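*Asks:* Structural data only, the sequence is not supplied:
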């Protein structure tokens, strides 16, 4: 890959925020023209007198930024940020496929139901070929009669279960796990 003059290689990093400050930190970073991503999901909250659908961060206390590593610590003076997620003393890079999986997971408004099963076994890596999660790469699991895929974010040590029709999936070759 050949870079033009003054062009830098950027990567995705996780920024740890104060509790319940993710949306404010996100907005402050947007205001400073930082490429930032905050995966949000809708959930129903129960109050004593009503139920309400609200958006909450998929991963509490984290926002994701895409920037050069040398510029990463310029995000820390932003009110609400705490630190950069590190692995072995260095800022932990989040793989682009993991960010894309988060975008796919949070970009849908529909729920998925179970349908006919394709020939998959527990632990198979799969790609979603149809529906709102198209392009998602995950691991197939089975729990009783439920067929699910697990979306892993190895860099954060997180995973999410998603119900997706098995007919929407196709088996792919085992991916290599990249340690950061």
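*Replies:* Everything's here; your move. Quantities reported herein were computed from a predicted structural model and do not represent experimental measurements.

*Asks:* contacts and neighbour counts: CA atoms only from here.
*Replies:* Will do.

*Asks:* Can you give me the separation between the residue of the chain positioned farthest from its centre and residue 43?
*Replies:* Relative to the mean C-alpha coordinate of the chain, counting by C-alpha atoms, centre = their mean, the farthest residue is residue 49 (33.2 Å). Here residue 49 is placed at a distance of 17 Å from residue 43 (C-alpha to C-alpha, to the nearest Å).

*Asks:* Which residue lies nearest the spatial centre of this structure?
*Replies:* For the chain, residue 102 is the residue whose C-alpha lies nearest the centre (C-alpha atoms, centre = their mean; 2.8 Å).

*Asks:* put this beside the first:
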């Protein structure tokens, strides 16, 4: 990208990719010099003849790009990118904190579950110990267990993580 921008002008934006094109779109973005983040989750896949660990996108058809507002057209012209995500008629921007929390979640050894259910907000909490220390979220009743819900605004989905009640503080 030709124009120089300060880091304060850069924001994280979620972009929607074509189905099953997340890795190729990510590679094309990074080849263009765009700062992009594709959250990958490691899963054990079972085939008829073998088992294999594979990295799959945590959020199907989503990539996050950190760009200045005027760079949106260049992102849209990237192979595999379908569109930006809109919220209230504007391109949705995400706080750095949410991307950092997502990266922290993926570095932990916890098993993650992504759901598109419309989960109702509950009591706000923060995790006080363990690999997720410092992450804030909401407590929900889901499958009759206490779990942390890290709501990612403007994405239309939520990430649910099992966390022991002894590791959380009420806000």
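*Replies:* Alright, I've got the coordinates. Everything numeric in this text was worked out from a predicted model, so none of it was measured.

*Asks:* Post the TM-score for the overlay when you can.
*Replies:* Overlay of the two chains. TM-score (TM-score structural alignment, normalised by the length of the second structure): 0.83; 159 aligned residues with a C-alpha RMSD of 2.2 Å.

*Asks:* does the residue nearest to the centre of the first structure sit in a helix or strand, and which one?
*Replies:* Element membership for residue 102 of the first structure (DSSP states H and E) is helix 96-106.

*Asks:* with the second structure superposed, average distance for that helix?
*Replies:* Superposing on the second structure and averaging over aligned pairs (mean C-alpha distance after the TM-score superposition for the first structure), helix 96-106 of the first structure comes out at 1.8 Å.

*Asks:* What is that helix packed up against?
*Replies:* Contacts defined by 3 or more C-alpha pairs under 8 Å, 6 or more residues apart in numbering; DSSP states H and E place helix 96-106 of the first structure against strand 11-17, strand 146-153.

*Asks:* Just say which of these is most tucked in.
*Replies:* Ranked by mean neighbour count under mean count of other C-alpha atoms under 10 Å, those are led by strand 11-17, which reaches a mean of 23.

*Asks:* could you pull out the strands for the first structure?
*Replies:* 11-17, 36-37, 40-46, 51-57, 62-67, 81-84, 86-87, 90-91, 93-94, 125-128, 137-143, 146-153, 158-163, 169-171 (DSSP state E).

*Asks:* right, so of those strands, which gets closest to residue 112 of the first structure?
*Replies:* Closest to residue 112 of the first structure of those is strand 158-163 (C-alpha to C-alpha; 5.8 Å).

*Asks:* which residues are contacting the closest one?
*Replies:* 112, 113, 114, 146, 147, 148, 149, 150, 151, 152, 153 (C-alpha atoms under 8 Å, 6 or more residues apart in numbering).

*Asks:* repeat that with 7 Å
*Replies:* Here strand 158-163 of the first structure makes contact (C-alpha atoms under 7 Å, 6 or more residues apart in numbering) with 112, 113, 114, 147, 148, 149, 150, 151, 152, 153.

*Asks:* What distance do you get for residue 35 of the first structure to residue 154 of the first structure?
*Replies:* 22 Å.

*Asks:* go on, residue 167 of the first structure?
*Replies:* To residue 154 of the first structure, residue 167 of the first structure is 26 Å away according to C-alpha to C-alpha.

*Asks:* buried ones in stretch 48-59 of the first structure?
*Replies:* By 16 or more other C-alpha atoms under 10 Å, the buried positions in stretch 48-59 of the first structure come out as 56, 57, 58.

*Asks:* Check the contact between the first one and residue 42; I expect there is one.
*Replies:* Pointing back at residue 56 of the first structure there. Yes: Residue 56 of the first structure lies in contact with residue 42 (C-alpha atoms under 7 Å); the separation is 6.4 Å.
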